[in-house]
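Enquirer: The sequence and its predicted three-dimensional model are supplied below.
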Amino acid sequence: MAHVVIVGAGQAGAAAAAKLRALGFDGEITMLGAEPAPPYQRPPLSKAYLMGEMEEERLWLRAPEFWAESRVTLKLGAVVTAIDTGAQSVTVQDDGGTEVLAYDELILTTGSTPRRLPAAIGGELAGVYTVRTLADVDAMKAEFVAGRRLVIVGGGYIGLEAAAVGRKLGLEVTVLEMAPRILQRVAAPETSAYFRALHQSHGAVIREETGLDRLLGSDRVTGVRLKDGSDLPADFVIVGVGIMPNTAEAEAAGIVIENGIKTDLRGATSAPHVWAAGDCASFPLLGAQMRIESVGNAIDQAELVAENIMGAGKDYVPAPWFWSDQYDCKLQIAGLNIGYDRILTRGPVGEAVSFWYFKGERLIAVDAMNDSRAYMVGKRLIEAGRTPDEAKLVDPAVEMKTLLK
């Protein structure tokens, strides 16, 4: 009987296992998760879960009985210490000791790890946190007490979401961004300006072009020193400066690494019978090996790998989508804005506004704030390779649905 081993029990791993069963795979499936929790969704960690508005069980992707009923052997607290692509086996360490599992097909959905500040500048002080796992957020939840001072290093989506939670819970919040503007790596200046104004309207302090020199404190963080020599007091610090793909086990096994675990368009790595999907995996796009860090990509890539294990022979055609919740604003993003050369703005109408990214004459992405119709229309246009009439696009009097005609 064929055996598929999945290393990583996050969104991608869970999607691959479920898809294999949905496609009629009747062999053995073993999913290995390093964390003690069953597969769960990560996006609410920095939003509803941190706010205390969502219980842990609501994060779970499937009810625990689903895995047993689907005949998926779920091993939690299981760390893969070695992969032998020649012998087609993985070595696993857990509370029960060491075990070697033979596989016919191996899927690597090892995810990613947040970048941390170096120990030399205080990155290992108590009271310094990153946001990635349940354990990360459980460790910091008690810090969110009204009146305390939170400094966030990094003005990306994770940092801004944590800032919104902090302000809603009554903390003093300062966001430090080294680049000229928040969200610079991922969004247009228009979107950056929107979220800067949103946070400032809720009392958060946004400091752009502000470099961090070091964290202050002996055992526990007490503040931050900036590059200009000034100090800011801090009761705790959250670091949101990006993530790194988890590739160590694959690299040690001799699998090619290029901006993550390198795959082809079908999800296959350089090693026979080894596949990769999700945050850890790169694939050919726009002339480079690209990674897309999103729930949608993790699901789509993993399901494609499952299909290809079953012989589909399909190439990956990404249809990226993302979202972020901050205060009462819901941001929805469709497409990839890589290489855009101009922006068109629709609105604002009430609380709704959207920014449309073009590369030449082609629509490639849309950022929609509190405007689900703009998001849905933009997503459909992008996936169909169509570009809307620009005069109608920027005219709020024109109904969104007419752009699809």
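Expert: That came through fine.
Enquirer: From here on, just use CA atoms for contacts and neighbour counts.
Expert: OK.
Enquirer: Which residues are in contact with the residue nearest to residue 273 when sequence neighbours are not counted?
Expert: Spatial nearest neighbour of residue 273, excluding adjacent residues (C-alpha to C-alpha, 6 or more residues apart in numbering): residue 105 at 4.9 Å. Residues near residue 105 by C-alpha atoms under 8 Å, 6 or more residues apart in numbering: 3-5, 273-275, 309.
Enquirer: try it against this one:
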Amino acid sequence: MSTDGRLLIVGAGQAGVQTASSARELGWQGPITLLGAEPYPPYARPPLSKAFLSGTATQDRLALRSAEFYSDHRIDLVLDERVQHLDLAGDGTGSAVTDSGRQRSFDRLVLATGAEPRRLPLEGAGLAGVVVLRDLDDASVLAGRLAAADSLVVVGGGFVGLEVAATAAAAGVRVSVVETASSLMNRVVSPVTAEIVASAHRAAGIRVLTGLRPARFVGDGHHAVTAVELDNGEHLPADLVLIGVGARPRDDLAATAGLHCDYGVVVDDRSVASDGHTLAVGDCANLPDPSPGPGPAARVRLESVDNAVEQARAAAGTLVGAPPPSRGVPWFWSDQGSLKLQIAGLARPDDEVVVRVGKRPGQHTALRYRGPGLVAVECVDSPADFLTVRKALTAGVELSREAAADTGVPLKQHLSAALTSAQR
């Protein structure tokens, strides 16, 4: 397989940077161009809702790599240039036309175009003070408005919304969270874990409302938001509203180029798209569920640093013809004020839940079972349990429900016994 061609990576986020880095490390000899639509050097997004928003981390501290890294690894980092059109040939070669009118030819193409925040088609959605959070510009706008805000309403009880809510409450802002579902983070955690998290936020002074949805955003005579009207008729005062209802993959470019897309660019476990040549990684990709254990889903789209790194490494291996790397179990984390939530594995709503309550108030581990097997774990302020179960999930070590429920013995000890038994 030739490794001396021109490699173009569209998207300079975590997945794009990791693909460029890993491709060079694995032996790609040809030119590598990393094309970013934003004017800023590649940066980490998770701190935007926490450290950056609170002012404890500057933009410089968010950088994924130093400026010297790109020159040392012969990666041509091009910023503030967005691809408008792709021409793909049958052999995977082609060209990309950017908004500046420049045409960039390539021999291999990687799409790392990420995702964009969903918005709500409601009356008043265009009012000043109704914002989203996805990139550095969004975070800068939110930070500026938050500094002058008295009341914030967060629409959506997912990771980003809850992280911003906790950051704002710690700064003295009056905060309400509105979640349409019956519990927070209902697509990713069990109701018992969701209630632990909700209780922690309520204890921090945040009003948490579930089972309600916004009906419209109310403004004043200056086109600025003043309240959120809920579908039960209640008005929540708000001089700032964050819409945190998820993101959609940026797959329009791929779809227009003729690649198969289905809520993301459809790829195989080597990150290869439907044409057999183009690769797609990160938040824009729809991939086979990498979960070990019983009954994985057919396909998933994962938004996490872990997936961006793992999938990018798989793509780099594909580019140079290396054997596919083994994948660990998918994992996620969310720092919400003083609360740390860690998840390993992909659970489903009908999975059985076994709860272990920790020694400290609020400390909590929920193990998720599907059929006979352990498939996921949710840990609140229990990092040791998280690391132990994550390793067990990756290794395929089984832990019985009875052992999981026995809180008199540490999980690490239970799993060590299970591993010993499996090796006999």
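Expert: Looks like it arrived, so ask away. Please read these numbers as outputs of a predicted model, since none were measured by experiment.
Enquirer: Drop the TM-score for these two in here.
Expert: Here the TM-score for the pair of chains, by TM-score structural alignment, normalised by the length of structure 1, is 0.95; 402 aligned residues with a C-alpha RMSD of 1.7 Å.
Enquirer: Inside helices: which ones of the contacts of residue 105 of structure 1?
Expert: Counted as lying in helices by DSSP state H, out of the contacts of residue 105 of structure 1, are residue 309.
Enquirer: out of the contacts of residue 105 of structure 1, who's nearest residue 78 of structure 1?
Expert: Proximity of the contacts of residue 105 of structure 1 to residue 78 of structure 1 (C-alpha to C-alpha) peaks at residue 5, which lies at 12.5 Å.
Enquirer: Map the closest one onto structure 2.
Expert: The pairwise alignment with structure 2 assigns residue 5 of structure 1 to residue 8, based on TM-score structural alignment.
Enquirer: list the contacts for its match?
Expert: So residue 8 of structure 2 contacts 32-35, 106-110 (C-alpha under 8 Å, 6+ apart).
Enquirer: give me that answer again for 6 Å
Expert: 33, 106, 109 (C-alpha atoms under 6 Å, 6 or more residues apart in numbering).
Enquirer: Distance to residue 258 of structure 2 added to the residues you listed, as a markdown table?
Expert: As requested, the contacts of residue 8 of structure 2 are exported to a markdown table (distance: C-alpha to C-alpha, whole Å):
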| residue | distance to residue 258 of structure 2 |
| --- | --- |
| 33 | 23 |
| 106 | 17 |
| 109 | 14 |
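Enquirer: which of these tops the neighbour count?
Expert: residue 109 (24 neighbours; other C-alpha atoms under 10 Å).
Enquirer: What distance do you get for it to residue 277 of structure 2?
Expert: 8 Å (C-alpha to C-alpha, to the nearest Å).
Enquirer: swap in residue 304 of structure 2?
Expert: For residue 304 of structure 2, the distance to residue 277 of structure 2 (C-alpha to C-alpha) stands at 24 Å.
Enquirer: With neighbour numbers in mind, choose between these two.
Expert: residue 277 (20 against 17).
Enquirer: Mind telling me what that one corresponds to in structure 1?
Expert: So, by TM-score structural alignment, residue 277 of structure 2 is matched to residue 273.
Enquirer: quick one, strands of the stretch 201-350 of structure 1?
Expert: 205-207, 212-216, 223-226, 231-233, 236-239, 243-245, 261-262, 274-276, 281-285, 288-290, 321-326, 329-335, 342-349 (DSSP state E, counting those that start in this stretch).
Enquirer: Out of those strands, which is the most enclosed?
Expert: strand 261-262 (a mean of 30; mean count of other C-alpha atoms under 10 Å).
Enquirer: Give me the mean deviation of it from structure 2.
Expert: Here the mean offset of strand 261-262 of structure 1 against structure 2 after fitting is 0.5 Å, by mean C-alpha distance after the TM-score superposition for structure 1.
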